[in-house]
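In: Output the structure for:
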Amino acid sequence: MTDDLSDLQVEVPKAPRRAFRQIDPGARAMVIAVCVMLMIVSALLPWVQSASGWQVLFGLAPKGTPIGLVPVLFAFCAMLFGVLVSGAALVTRLWALSFAAAAGCGFSLVTSLLAVWSQQSTSSHEPGPGPGIGIILGLLTLIVLTFQWVKLTFARD
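Out: Below is the predicted model of the structure:
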């Protein structure tokens, strides 16, 4: 009995600090989880001509497909922050990871806009090949993910 009370005396002072480090996503958890799944689906769809997002990420695009640095950077950031960090933040519910997800998704959103722009323009006056459906889905998903993480991160008491 006294051992239980001594454990309680140790745990009670730690409770506010533990609560301060954690987030409660509530209903946003489902929206974020769906967005993480959509980011994975977007990696399976075409991004640059016939090359899918995972091919762009790992440099396995078909021969003759011109892939610049910006779509590769977007693929890396989208998978890192949109899938890995977001998933880890949902599982652990740590505020620091949710902050990293918010900042990383915001940066990934900028790289996604640049990736779409890079697919629409060329060095000549001819239009570019255009962005694939996967890169557009990734862009739209990152918009939702960024706003969800920012609201969740900065809504803490």
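
In: Every contact and neighbour count from this point should use C-alpha atoms.
Out: Will do.

In: hmm, who's touching stretch 132-151?
Out: For stretch 132-151, contacts defined as Cα atoms under 8 Å, 6 or more residues apart in numbering pick out 28, 31-32, 35, 38-39, 41-49, 52-53, 78, 82, 98-99, 101-103, 105-106, 108-109, 112-113, 115-116.

In: ignore the last one, stretch 102-109
Out: Under Cα under 8 Å, 6+ apart, the answer for stretch 102-109 is 74, 77-78, 81-82, 139, 142-143, 145-147, 149-150, 153.

In: Just the ones of those in helices?
Out: Among the contacts of stretch 102-109, the residues falling in helices (DSSP state H) are 74, 77, 139, 142-143, 145-147, 149-150, 153.

In: Let's have those residues in TSV, adding distance to Gly130 and neighbour count.
Out: Below are these laid out as TSV (distance: Cα to Cα, whole Å; neighbours: other Cα atoms under 10 Å):
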residue	distance to Gly130	neighbour count
Phe74	16	27
Cys77	20	22
Leu139	14	24
Leu142	19	26
Ile143	20	18
Leu145	24	28
Thr146	24	23
Phe147	26	14
Trp149	29	26
Val150	30	17
Thr153	35	22
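
In: Let's compare: structure for the following, please.
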Amino acid sequence: MSESPVPEELTQLDAELRGVTRRVERRIDPGPTAVIVSIAMLVVIGALLLPWSGSTRGWEILAGEASFGVLPRLFTFTALGIGVFGSALALATRRWGLAWVCAVGCGISVVNGVWAIWSRQIGVPQGGSGAAPGLILTVLAVLLLSVSWVRIALRR
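Out: Presented below is the predicted three-dimensional model:
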């Protein structure tokens, strides 16, 4: 008895199913954590309107209108770039790799934020202006983003 060759249609179906499997393996499902990520992104945006040091607002540091050193400015770029834009891109595309980039990037941004707070506290004369609520709120929101992205990425 001779074996019949596999029909061409079944070979094409098998190749298509393997392609679908690869695409599904690279996707994430953020589930209810997506709401937490979205709220934290809004908090980061809103905190840029609050004072970060004295009466200087976060957006002024981002725009370079206020000279507060490299650490607060670096934190504004990482918080906005990774925390807001990176998170929005990861939520929209649902890519597993982007979820990890956001998790690691937000973690690095938290370290930048803590250093930014520290830089505002060191050498502040009595009655001077240290870290204001906007900076602290942004660090906490980016910390929440980092934890949320780690949870999402590990769920896969």
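
In: For the contacts of stretch 102-109 of structure 1, work out which two are farthest apart.
Out: Maximum pairwise distance in the contacts of stretch 102-109 of structure 1, criterion Cα to Cα, is 22.9 Å, between Phe74 and Thr153.

In: Which parts of structure 1 are strands?
Out: Applying DSSP state E to structure 1 gives strands spanning 46-48, 51-52.

In: Give me the buried stretch members for the longest helix along structure 2, please.
Out: Once structure 2 is assigned using DSSP H, the helix that runs over the most residues is helix 96-121. Residues of helix 96-121 of structure 2 classed as buried by neighbour count (16 or more other Cα atoms under 10 Å): 96, 98-114, 116-117, 119-120.

In: If we only consider the contacts of stretch 102-109 of structure 1, which is nearest to Ala19 of structure 1?
Out: Thr153 (13.9 Å).

In: Could you double-check that the closest one sits in contact with Leu97?
Out: No - with contacts defined as Cα atoms under 8 Å, Thr153 of structure 1 does not count as touching Leu97, sitting 9.4 Å away.

In: which position in structure 1 aligns with Gly19 of structure 2?
Out: Gly19 of structure 2 maps onto Lys14 in structure 1 when the alignment is built from TM-score structural alignment.

In: what do you get for Gly31 of structure 2?
Out: By TM-score structural alignment, Gly31 of structure 2 lines up with Gly26.

In: what number of residues lie near that match?
Out: Under the neighbour criterion other Cα atoms under 10 Å, Gly26 of structure 1 is assigned a count of 9.

In: How about Asp4 of structure 1?
Out: Neighbour tally, Asp4 of structure 1, other Cα under 10 Å: 8.

In: Next: the one 10 residues further on.
Out: Residues contacting Lys14 of structure 1 under the criterion other Cα under 10 Å number 10.

In: what's near enough to touch it?
Out: Taking Cα under 8 Å, 6+ apart as the definition, Lys14 of structure 1 has no contacts.

In: Quick check: the gap between it and Val116 of structure 1.
Out: Per Cα to Cα, to the nearest Å, Lys14 of structure 1 is found 47 Å from Val116 of structure 1.

In: ditto for Val91 of structure 1
Out: 31 Å.

In: repeat for Phe81 of structure 1
Out: As judged by Cα to Cα, Phe81 of structure 1 and Val116 of structure 1 stand 18 Å apart.

In: so who does the most centrally placed residue in structure 1 touch?
Out: With distances taken as Cα atoms, centre = their mean, Gly82 lies nearest the centre of structure 1, 1.3 Å away. Residues counted as contacts of Gly82 of structure 1 (Cα under 8 Å, 6+ apart) are 36, 39, 101, 104-105, 108, 142, 145.
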